[in-house]
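Colleague: give me the fold of what follows.
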Amino acid sequence: MAKIAYILLCHKDPEAIIQQAEQLTAVGDCMAIHFDASADPASYALIRAALDHNPNVTFVGKRIKCGWGEWSLVQATLLAVEAAAADFPRATHFYMLSGDCMAIKTAEFTHNYLDQNDRDFIESFDFFDSDWIKTGMKEERLIYRHFFNERNHKTLFYAALELQKRLGLKRDIPGDIQVQIGSQWWCLRRRTIEWILDFTRARKDVMRFFRTSWIPDETFFQTLVRHLVKESEIDPRTLTFLMFTDYGMPVTFHNDHYDLLLSQDFLFARKISPGAKRLKSRLGKLYASRNIDFQISNEGRSLFKFLTDQGRAGRRFGTRFWETESSLGRERQLMIVVCKKWHVAKRLVEQVSQVTEIPTIEYLFDEDSTVLPDLGGIQSSLGKRTRHRRALMRMLFEHHDSDQLVVCMDPSNLELMHDFFSDRSLTRLLQIDCDFSDDYLSGHARRVGLAGERTSPATLGRLLPTIRNDITHEADRIRDAGFSRHFRIRQSDSSEINSAKLMAFFGVSQDKALQLAQTRHLFED
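Modeller: Model prediction:
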């Protein structure tokens, strides 16, 4: 049976640390604590007074002052790991935590999970080949020496960096290691921890290298684990659920996130709001509970992206000169069919291709798999199609040797509709309004990753109104755009009513328009 030694680095909120330690050690696990030497001494005294009697808690003997991005964070971690390895000889796993982390599964579930998955859990991706670093310095973190903290001494930090660049003082990475990068929230087996501690004593050159690298807590353990452990025994992910905003800040969880957190495929979550007292209380009681069946749906990140995208309508970069200055052609007619239910629009345009001679193309700006001719590579990805949309459309007109073209679009592509309507060509838009049942919306949520097969009915119940409102909002934005030559057909209208609008939109006879309106199973899901 797994026994976990939690490695806790902290610097504030002594009451929360005491509570966290008592909750995690109550079921037999243990904890090694490093409390920042630069933090309030009274807070440290309070923690010691509350936890010194707990045999499952140990403290680092020599505390150090820690700074963000510095080697001191790795040094403090190593001190806590050494204390845990020495004081808890029966610990089988070592799990890195912060004071903002809390368990989102029971100890029973956590121990069984680690017993069934005999491997080290640590994000570790190639430092140079991966895109883990999104912004800021990359190779400069390693090939130059960093003696100052960028946050506390910004001028000195960058002056030292520029001086080394001017003097050509690049340094080599130790030849036998391949630097990795990833999250600092790992869970490692005891054998791996012992190998790492032995390595730190034997390889002073590697220790010197990382001691003057920048943000080594994202590279040190990640690199050593890859160096010492077989790849087949490493799972390159963290067991701690965390998300970041568009601004690179950690997402904070609050009282109403309890059900969401429990449904994620992780053991812990970071970071819990200091003010989320009810959430902390519920999660604290959860760890000691037994016989709980967790419904893992793992939709947290997709839900966060979906919800944070709301309210950003109309925000975009300026148009590119080739978009505004080029034209599809004054005599050409572009017919845009807009429908949220893609299968409905596809059935209609398939019927159009059979009843008329107008070329049709399905969701070319929404589906990679849309069948397109070879247009020299411009059609190869959704990004290229959207970026060079007018050029793409012009080439499609030429390929089909036609002055008419029907394309399908998702209602979310309002920017594209505005762009095409601003062209000198004759652009028309057909909006198909469908009915959306709760069952359909539930299936839609699963198809797009907002929910999983095991998402609870309660979670879906809270999610469905948001999805329904989002669909309604997209339809309203199109109507509010005031496009000329804008036609609408509705699932609730009769074939006769819809055929009149289809006749005007496609410019076909009444008989052909009625054939289109009576397309078999047009609105069926």
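Colleague: make it CA atoms for all contacts and neighbour counts henceforth
Modeller: Noted.
Colleague: please report the distance of Leu81 from Ser289.
Modeller: I think there's a mix-up here, since residue 81 is Val and not Leu. According to CA to CA, to the nearest Å, Val81 stands 28 Å off from Ser289.
Colleague: now do Thr58
Modeller: Look at Thr58 and Ser289: by CA to CA, they are 24 Å apart.
Colleague: settle it for me: which of these two has more neighbours?
Modeller: Counted by other CA atoms under 10 Å, Thr58 and Ser289 do not tie: Thr58 has more neighbours, with 23 against 15.
Colleague: am I right that the more buried one is in a strand?
Modeller: Yes - using DSSP: H, G, I helix; E, B strand; the rest coil, the secondary structure at Thr58 is a strand.
Colleague: just to check, it is in contact with Asp29?
Modeller: No - with the criterion set as CA atoms under 8 Å, Thr58 and Asp29 do not qualify as a contacting pair; they are 11.9 Å apart.
Colleague: in the stretch 401-525 of the chain, which spans are strands?
Modeller: Counting by DSSP state E, counting those that start in this stretch, one finds strands in the stretch 401-525 of the chain at the ranges 404-409, 426-433, 486-490.
Colleague: of all those strands, which one is nearest Leu242?
Modeller: With CA to CA as the criterion, Leu242 lies closest to strand 404-409 of those, at 33.9 Å.
Colleague: between that closest one and strand 426-433, how big is the angle?
Modeller: 40 degrees (axes from the mean of the first three to the mean of the last three CA atoms, to 10 degrees).
Colleague: one more, please, to line up against the first structure:
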Amino acid sequence: MAKIAYILLCHKDPDAVVMQAERLTAAGDYMSIHFDASADRSAYDRIRGALSDNPNVTFARKRIRCGWGEWSLVQATLYAIEAAVDQFPRATHFYMLSGDCMAIKTAEYAHRFLDENDRDYIESHDYFESDWIKTGWKEERLIYRHWFNERTQKRRFYAMFHTQKKLGLKRDIPHDIQVMIGSQWWCLRRRTIEAILDFTRARRDVMRFFRMTWIPDETFFQTLVRHLIPEDEIESRTLTFLMFSDYGMPVTFYNDHYDLLLSQDFLFARKISPEAKELKARLGRLYAAHDVDFQISNEGRSLFTFLTGRGRIGRRFAMRFWETESTLGRERELMIVVCKKWHVAKRFLEQVRHVLNVPAIEYLFNEEGTNLPDLGGIQATLEKRTRHRRALMRMLFEYYETDRLIICMDSSNLDLMHDFFSDRSVTRLLEIECQFTDDYLIGHAHRVGLAGERTPRPTLERLLPTIRNDLTHEADLIRDAGFPRYHRVHEAEPPEVNAPKVADFLSIPEDQALGIMQAPHLFAD
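Modeller: Predicted coordinates for the structure are as follows:
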């Protein structure tokens, strides 16, 4: 059975460290602690005193001062690992933690998970080929030597960098290693940890290289594991659930995140707010519990992206500036059908095709598989279609040899609507407003990845008002845009009320429009 030795790096809150150690070791697991030498010695003494009678806790034999981005973080980790390897011969796995991490599964679940999955869990991506580093330095982290801490000795840090760059003092990466990068929160098997320790003693050249790299805690273990362990024994992911805001800051979890955290496919979560005392208490009790059934839905990151995005002006980042394309043609007429329920708009178009000899194209800006003619590659991807929207529409007009064209759009495509209405061509818009049941909104949440098959019903019910408000907001934005030649029909209105609007939109007699709106099952889900 798996037994975990937790490697804990911490620098504050001694009472929380003691509590965390007692919780995790109570289930039979182990912990090795490195407490930052920069912190108050009395805090360290309190931790040692409180845990002195716990045989499942050990301490790094040497304490060092740690700084963000420095080799010291890796060295502190190695000191704690060495102590754990020596002190806990029965430990089968070594799990990297911080003081802000807490278990979101039971020990029983964690042990079973590791028993059933004989592999190392460490996020590791090719340093140069991946896009893991979004902004800032990339190769500069490796090919120049970094002696100083960028946060505490900024002038010296950048002076040494610019001096090396000016003098061309680049260095080579050890020829036989492929540098990898990823999160520092890993879980490694004992044989992997022992192989790493053997490597650190045998390859002084690699150790010298990493000691002078910048932010080595994102590259050292990630590189060595890939160098020493077969690829099919590595899962390139972390077992610690963490998220970052679009400002690059870690997302903090609070008391009301309990259900969300338990439904994620991870063993731990980071970071838990110090003020979230209720959450910490509940998670602490959870780790020692038995026979808990977890419903894994794993929608945490998509939910966070969705919910945080709602608060921005315009419900998203500022509208993009797309390259100006020439006009579709003053004599041409583009008719846009907007509907959130795509199947309803497609049925509407099918009825239109029976009465009107006009090319009608379904959600070409929303569905990759929309049936389009070969237009030289511009139609190949959604990204190309959207970026070259006017060129695409001109080519469709020309391909079908027509001056009238009907297309479908999602109600979220407001920027596209603005662009087409600003053109010299005649643009008309028909919004088909539908009613949304709770079951439909739940299905919508599943389709767009906001929820999974196992998302608990209470979580879905809390999410439904936000989704409903979001759809309402999209419809309001369309109406507030003040588009000319705008028409709106509603599912709840009788066909006789909707028909004149459809007739005006399509420029057809009202009896034909009535036939379209009376089609059976037009609004059925």
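Colleague: so after superposing, what's the score?
Modeller: The TM-score (TM-score structural alignment, normalised by the length of structure 1) is 0.98; 523 aligned residues with a CA RMSD of 1.2 Å.
Colleague: now the strands of the stretch 401-525 of structure 1 in CSV, with mean neighbour count?
Modeller: Converted to CSV, the strands of the stretch 401-525 of structure 1 look like this (neighbours: other CA atoms under 10 Å):
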stretch, mean neighbour count
strand 404-409, 22
strand 426-433, 21
strand 486-490, 17
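Colleague: I'd like those strands laid out as CSV, including distance to Cys339 of structure 1.
Modeller: Output for the strands of the stretch 401-525 of structure 1, formatted as CSV (distance: least, CA to CA, whole Å):
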stretch, distance to Cys339 of structure 1
strand 404-409, 7
strand 426-433, 5
strand 486-490, 10
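Colleague: of these, which is nearest Ser43 of structure 1?
Modeller: Closest to Ser43 of structure 1 of the strands of the stretch 401-525 of structure 1, according to CA to CA: strand 404-409, at 58.9 Å.
Colleague: mean shift between the closest one and structure 2?
Modeller: Strand 404-409 of structure 1 differs from its equivalent in structure 2 by a mean of 1.0 Å after superposition (mean CA distance after the TM-score superposition for structure 1).
Colleague: list the residues that contact the most centrally placed residue in structure 2.
Modeller: The residue lying closest to the centre of structure 2 (CA atoms, centre = their mean) is Arg301, at 4.6 Å. If a contact means CA atoms under 8 Å, 6 or more residues apart in numbering, then Arg301 of structure 2 has Met243 as its contacts.
Colleague: how about it, what's its match in structure 1?
Modeller: With TM-score structural alignment as the matching criterion, the partner of Arg301 of structure 2 in structure 1 is Arg301.
Colleague: distance check, the residue nearest to the centre of structure 2 against Ala445 of structure 2.
Modeller: Distance, Arg301 of structure 2 to Ala445 of structure 2, using CA to CA: 13 Å.
Colleague: show me where the stretch 251-400 of structure 1 has helices.
Modeller: With DSSP state H, counting those that start in this stretch, the ranges of helices along the stretch 251-400 of structure 1 come out as 258-262, 277-287, 300-308, 321-325, 342-355, 382-387, 389-400.
Colleague: give me the mean distance between the third one and structure 2.
Modeller: The superposed helix 300-308 of structure 1 is, by mean CA distance after the TM-score superposition for structure 1, a mean 0.6 Å from where its aligned residues fall in structure 2.
Colleague: structure 2: matching residues for stretch 115-133 of structure 1?
Modeller: Mapped onto structure 2 with TM-score structural alignment as the criterion, stretch 115-133 of structure 1 occupies residues 115-133.
Colleague: buried set for that stretch?
Modeller: 119-127, 132 (16 or more other CA atoms under 10 Å).
Colleague: cool, stretch 312-330 of structure 1 as well?
Modeller: By neighbour count, and taking 16+ other CA under 10 Å as the criterion, the buried residues in stretch 312-330 of structure 1 are 323, 327-328.
Colleague: stretch 56-74 of structure 2 now?
Modeller: Across stretch 56-74 of structure 2, burial judged by 16+ other CA under 10 Å covers 56-60, 63-64, 66-67, 69-74.
Colleague: now do stretch 180-200 of structure 2
Modeller: Taking 16+ other CA under 10 Å as the basis for neighbour counts, the residues of stretch 180-200 of structure 2 that come out buried are 180-190, 192-193, 196.
Colleague: what span of structure 1 is it aligned with?
Modeller: The aligned range for stretch 180-200 of structure 2 in structure 1 is 180-200, by TM-score structural alignment.
Colleague: now do the end-to-end distance for the matching stretch.
Modeller: Using CA to CA, the span of stretch 180-200 of structure 1 from its first residue to its last is 17 Å.
Colleague: cool, and stretch 117-132 of structure 2?
Modeller: With CA to CA as the measure, the first residue of stretch 117-132 of structure 2 is 26 Å from its last.
Colleague: now stretch 36-43 of structure 2
Modeller: First-to-last distance for stretch 36-43 of structure 2 - CA to CA - comes to 10 Å.
Colleague: hmm, who's touching that stretch?
Modeller: Here stretch 36-43 of structure 2 makes contact (CA under 8 Å, 6+ apart) with 9-14, 63-66.
Colleague: make it 10 Å
Modeller: Outside stretch 36-43 of structure 2, the residues that touch it by CA atoms under 10 Å, 6 or more residues apart in numbering are 9-15, 35, 44, 48-49, 62-67, 72-73, 76.
Colleague: which of these fall within strands?
Modeller: With strands taken from DSSP state E, the overlap with the contacts of stretch 36-43 of structure 2 comprises 9-10, 35.
Colleague: mind putting these into CSV with distance to Lys138 of structure 2 and neighbour count?
Modeller: Conversion of those to CSV gives the following (distance: CA to CA, whole Å; neighbours: other CA atoms under 10 Å):
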residue, distance to Lys138 of structure 2, neighbour count
Leu9, 26, 23
Cys10, 28, 19
Phe35, 30, 28
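Colleague: ok, of the residues you listed, which one's closest to Leu375 of structure 2?
Modeller: Within those, proximity to Leu375 of structure 2 (CA to CA) peaks at Leu9, which comes in at 57.6 Å.
Colleague: what residues does the counterpart of that closest one in structure 1 make contact with?
Modeller: Across the two structures, Leu9 of structure 2 finds its equivalent in Leu9 of structure 1, going by TM-score structural alignment. By CA under 10 Å, 6+ apart, the contact set of Leu9 of structure 1 is 17, 32-36, 66, 73, 76-77, 80, 96-99.
Colleague: tally of neighbours for the residue nearest to Lys346 of structure 1 when sequence neighbours are not counted?
Modeller: The shortest distance from Lys346 of structure 1 to any residue other than its chain neighbours is 6.3 Å, reached at Glu362 (CA to CA, 6 or more residues apart in numbering). A total of 23 residues lie near Glu362 of structure 1 under the criterion other CA under 10 Å.
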